[in-house]
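Engineer: dropping the sequence and predicted coords here.
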Amino acid sequence: MAEKVQYTEDSIKSLDWREHIRLRPGMYIGKLGDGSAQDDGIYVLVKEVVDNSIDEHMMGYGRTIDIKISEHRVEIRDYGRGIPLGKVIDCVSKINTGGKYDSGAFQKSVGLNGVGTKAVNALSEYFKVQSYRDGETKVAEFEKGVLIEDKKIDKSSERNGTKIIFSPDPTVFKNYHFIPEYLENQIWNYAFLNAGLTINFNGKKFFSEKGLFDLLMRKVDEDSIRYPVIHLKGNDIEMALTHSNQYGEEYYSFVNGQFTTQGGTHLAAFREALVKTLREFYKKDFDASDVRQSVVGAIAVRVQEPVFESQTKTKLGSQTVGPDGPTLRTFVNDFVKTELDNYLHKNPAVADALLKRILQSERERKEISGIKKLANERAKKANLHNKKLRDCRVHYDDPKGDDEMKNKTMLFITEGDSASGSITKSRDVQTQAVFSLRGKPLNCYGMTKKVVYENEEFNLLQHALNIEDGIEGLRYRKIVIATDADVDGMHIRLLIMTYFLQFFPDLVKNGHLFILDTPLFRVRNKKETIYCYTDEERQRAIHKLGKSAEITRFKGLGEISPEEFGTFIGEDIRLDPIILSKETKIADLLNFYMGKNTPDRQNFIIDNLKIEKDIVFDDPAQQTEVEAA
């Protein structure tokens, strides 16, 4: 029988603000991560500070924000009013302290809870705040939320505003690194949503004149759009819309300048209003999926006192635009119905092109309806005993699940029994699932979506991910391609990437696809083992452990024991995100690497082939071992 624990006054503990944030960081910034995902904590820290500068701009103070981000240091300087000098320390170290509770000062700001910069402070190994206000300045410095320097108010000739410098705490964000593409996307979104604002980021200027129109033109391949981007603006609402030739739906939604990556009530209203308006305009009862197939859209709204479903503000929960305003659904629907209907009447060429795209989607859906029905019946039977999928217990789409756990969910896509066996035995059964392929998948470049249903593995994979009808129901936060580090493994990796880029590009664009980075070498002696992910790391390990060190080259995932594998997919997992830049045209990319232009591809490989020089050691035995590896 378990020993009873006394429940007394001593059992009740109170944590101060910094202790609570550091103990439960997920409550304040979502997940931690190492920077390999665009919603990892280090990017949330940047966002929390920039949000305050954006709110100043929205109130009419400051048209420029300077941002400098190096490997482990962030500096943000705005030219707003500056924090009142007597409250500088309180504003970054006292929960529920801030200027945004005064609705007269911040009518439609991003955050109202007074937590943002306090979380950044508590989760940084170094944090400095400096306010410039009316010829005076005040500086305070912290370490992990603890005040270490409180300087007196001094004279200053600098322009009004606030400067914050911080370095994320490496004991909280382990092995973290900023990915420039993620930062640039984050900063571009600020520029698109704030006309007249200039952001200088690491020497590059970010500025937008046409808002969401510019956003869509940056996100979509101009060669693939079916008609010019429709851009409509109203009081507290803006939208942009077009259709492309890609599969799936692609949306960018914002509330008060905040990028709501998981959508919410405003995006649901926009998708609903789009279908309703186009049905009424064309006087045809289109299937909703035909209207929204291949759509690329963006919507931004401004509401009073927004209610988000988490501290990180990635999903809007508000039902109304303000305490006395209409419902968001009515607000968005009325705007889309009026403005989009007017636009289409005034632009018949666009209306014709849009109708053709809907009719094309309708034809494609009907063409595969028969095979789709049979494939789904087969998948349903297979799911009852799906040998390809070793599922986990927590899922990303669970409405009642714990956010911190849901964000950890991932599906490993492996090839062969040995690799999947190692991962299955060493995985976390709560959050990590495994899908095993049988040999090399089909090269589906240039094929229609019919192949997704005709090919058993592709069909089972889309059902395992729950993405047949869009990524809203995605069951895993991360899709991780885990293949051997050899030629065959690389080929399989390309074939899987082709599948997602061809049929589910929104998965890739929304940052859900990753490559598992596993060590190439194990270098060890009797006292220490070092796993090396690059040849440079191997050289350093050999230098550290000496000439007698044993070197093992891992050629396949199946060669790594489950016990070892557990260390590579656990807390210190290394993932390489698949990122599509503005310059990346999916059609051209797939055509070059997976198409039938064999001579061009062959010449490219020959021209870019790099051969690492052999490492020469004094000890012949050491040299032999390295060459064997």
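Structural biologist: All right, it came through fine.
Engineer: from now on I want contacts and neighbour counts done on CA atoms only, so please keep to that.
Structural biologist: Fine.
Engineer: residue boundaries of the helices in the stretch 51-200 of the chain?
Structural biologist: For the stretch 51-200 of the chain, applying DSSP state H, counting those that start in this stretch gives helices covering 88-93, 116-122, 180-193.
Engineer: against which helices or strands is the second one packed?
Structural biologist: Packing partners of helix 116-122 (3 or more CA pairs under 8 Å, 6 or more residues apart in numbering; DSSP states H and E): helix 17-23, helix 26-29, helix 41-58, helix 88-93, strand 136-143, strand 161-168.
Engineer: for the longest one, same thing?
Structural biologist: Judged by 3+ CA pairs under 8 Å, 6+ apart, helix 180-193 is in contact with strand 198-201, strand 204-206, helix 212-219.
Engineer: pick the most buried one from those.
Structural biologist: With neighbours taken as mean count of other CA atoms under 10 Å, these reach their highest mean count in helix 212-219, at a mean of 20.
Engineer: what comes into contact with that one?
Structural biologist: Applying CA atoms under 8 Å, 6 or more residues apart in numbering, the contact partners of helix 212-219 are 188-189, 192-193, 208, 229-231, 238-241, 296-299, 582.
Engineer: try stretch 9-23
Structural biologist: By CA under 8 Å, 6+ apart, stretch 9-23 touches 27, 28, 93, 94, 95, 118, 119, 122, 123, 144, 145.
Engineer: hold the first one in mind and look at this next one:
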Amino acid sequence: MEEEELEVNLPLEDYSDDDIKTLDWQEHIRRRPGMYIGKLGDGSSPDDGIYVLLKEVLDNSIDEYMMGFGKTIEVKIENGEVSVRDHGRGVPLGKVKDVSSRMNTGAKYDSKAFKKSVGLNGVGIKAVNALSSYFKIQAFRDKQTAIVEYSKAIVTSESQIIPTEEGNGTSVEFIPDKTVFGEYLYQDEYVESLLKNYSYLNTGLTIVYNGKKFHSKNGLADLLNENMTSDPLYPIIHLKDTDIEVVITHTNQYGEEYYSFVNGQHTTQGGTHQSAFRETVGRVIKEYYNKNFDYADIRSGIVAAISIKVEEPVFESQTKTKLGSKDMGPGGPSVQKFIGDFIKKELDNFLHKDSETSDSLLRKILESEKERKAIAGVTKLARERAKKANLHNKKLRDCRLHYNDTKGNNLDDTSIFITEGDSASGSITKSRDPNLQAVFSLRGKPLNSFGLTKKIVYENEEFNLLQAALNIEDGLDGLRYNKVIIATDADTDGMHIRLLLLTFFLQFFPDLIKKNHVYILQTPLFRVRNKKETIYCYTEEERIAAIGKLGANPEITRFKGLGEISPDEFKHFIGKDIRLDKVTMKKEDLVKEMLNFYMGKNTPERQVFIIDNLIPVED
């Protein structure tokens, strides 16, 4: 029946030879950039495409360093123009054009030359070329050089092989195409984070970014020290061998925190190596103490990192954020066995040799066990309550797709808005995208959880239901929404609710913030309009500019709360033009001290801070 209907709806004459098209490689990349670099973006997020372009160029330079050539890489970014200069062997001069504009061309098919490569086999730098309005590659070899310049992967200039005084290496310059990326901006914090990771994974390498040097002597131990926002309970355990490096410690924070890498690629979504590492560490520690500890108690508060090198790695997406490889390479052991054997031998040996560390670790496990058992009854009751509530949870208006789904498009756009009050929740619910955007409604101000134990997460119905909605009780692996967006009014009450929610996340789920999942929704303060045009303004400066643009006596409305914004208007603020402030944490943001300052009892220091930072608000 269905086939007959299709024949009626799609007559054969509408499907002819003219409908079959073969795109040039560069045109295919430009039409389908997501297949090659993930999402586009304007640089406001660390996984935006402009950073992937930089990474693809850097990966080739890193591969040279890993092969033993060139100890310094210079990176410059100015006014959107990027240049990367390495001091490796340099691309063979007769192949400069081929490696930058001929698909499936590269040295990395030969696993002897690039055994454990980071870059894409013959695709990466071509994608950069195709998505750049200007692209220049210059190779230096044995006092000779060759240059090719492009625009959108079409050659605009090509030199002969000519003499040079410069040392060996390769230089790449490119300007991401604004017709593809729009008005983008490279943000130093994201570029520097990327370069720091490269330096941690390649001890001895120096990367110079706009004059600033990044260099690591202690590898992943430096990475952990840079990212920890709670004091370690014992010195970092640092274990290394060919093709593997791991670091492990514990803190008094809740949850688990892992950083994982494959061939230098930061696998932000984990994968087979991170899962094997997590499981093996728990098992080896349990066997070392020869006690029937619960794995949750062993891993509670763990902060760890793993880097492995795999031949011909298989990733679950083009942007390589999750490893799918089961084996270390053709004919090699499984990832599980390789990591398992290493951890079993090295971690067990370390704990036997270092009694101070093993004693500290034991105390941490026993404390976690004590707390878990103390709230076991409450936890069971709360889970049952949350399970029942989820069937008819009035607080949660769910969406159809979720971040932890195995299949689906745009899962990175899955969001949950945490709102306060029926009017605000109603406006967002009516204007949201029901496929990707969920709404969780708070009833008044949440509890101040500062200084409380995890028992409160289960005892407090609101926190328990929020935890269940996010699906983060057992870690971030099951997280249902990529973006957890706090959407409160821009008044003092709204700011207080925002602080209370951030306190909850920082206390019990700090990894949610560290992995860049928590955001604050920006909403307009003013609407300025005349009969022809409406402008929404997020700042006083934007309001003044709007008045200047619209001319004499426009109508000006100040929004005092989200509930005042109609659903028809709200869809503009949570759609493609959504403005979000990411909640981030840096090394200096020690959670305990920061929460004590903001959420603890009033102190003279806080009173002075508030007085010094008072800003007069005009009506």
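Structural biologist: That came through, no problem. What you see is a predicted model, and the numbers here were worked out from it, not measured in a lab.
Engineer: can you count the residues close to residue 225 of the first structure?
Structural biologist: By other CA atoms under 10 Å, 18 other residues sit near residue 225 of the first structure.
Engineer: which residue of the second structure sits opposite it in the alignment?
Structural biologist: For residue 225 of the first structure, the aligned position in the second structure is occupied by residue 232, per TM-score structural alignment.
Engineer: nearest to residue 407 of the first structure, out of the helices and strands packed on helix 116-122 of the first structure?
Structural biologist: helix 26-29 (10.1 Å; CA to CA).
Engineer: whereabouts in the second structure does the closest one align?
Structural biologist: Taking TM-score structural alignment, helix 26-29 of the first structure hits residues 34-37 over in the second structure.
Engineer: quick one: distance of the biggest strand by length in the first structure to the chain centre.
Structural biologist: Counting by DSSP state E, the longest strand found in the first structure is strand 124-133. How far strand 124-133 of the first structure lies from its chain's middle: 28 Å, per CA atoms, centre = their mean, to the nearest Å.
Engineer: do stretch 285-301 of the second structure as well
Structural biologist: Using CA atoms, centre = their mean, the offset of stretch 285-301 of the second structure from its chain centre is 30 Å.
Engineer: that older thread, next, the angle helix 41-58 makes with the longest strand of the first structure.
Structural biologist: 10 degrees (axes from the mean of the first three to the mean of the last three CA atoms, to 10 degrees).
Engineer: if we can go back for a sec, highest average neighbour count across the helices of the stretch 51-200 of the first structure?
Structural biologist: Using mean count of other CA under 10 Å, helix 116-122 ranks as the most buried of the helices of the stretch 51-200 of the first structure, with a mean of 28.
Engineer: need the contact partners of it.
Structural biologist: Counting by CA under 8 Å, 6+ apart, 18-19, 21-22, 25, 28-29, 45, 48-49, 91-95, 127, 142-146, 166, 168 sit against helix 116-122 of the first structure.
Engineer: and if you look at stretch 445-462 of the first structure?
Structural biologist: Contacts of stretch 445-462 of the first structure (CA under 8 Å, 6+ apart): 368, 371-372, 375-376, 379, 382, 435, 437, 441, 444, 468, 498-499, 502-503, 590-591, 594-595.
Engineer: now, which of these lie within strands?
Structural biologist: Using DSSP E, the contacts of stretch 445-462 of the first structure in strands are 435, 437.
Engineer: once you drop chain neighbours, what's closest to the aligned partner of residue 158 of the second structure in the first structure?
Structural biologist: Alignment note (TM-score structural alignment): residue 158 of the second structure maps to residue 150 of the first structure. Once flanking residues are discounted, residue 150 of the first structure sits nearest to residue 140: 4.8 Å by CA to CA, 6 or more residues apart in numbering.
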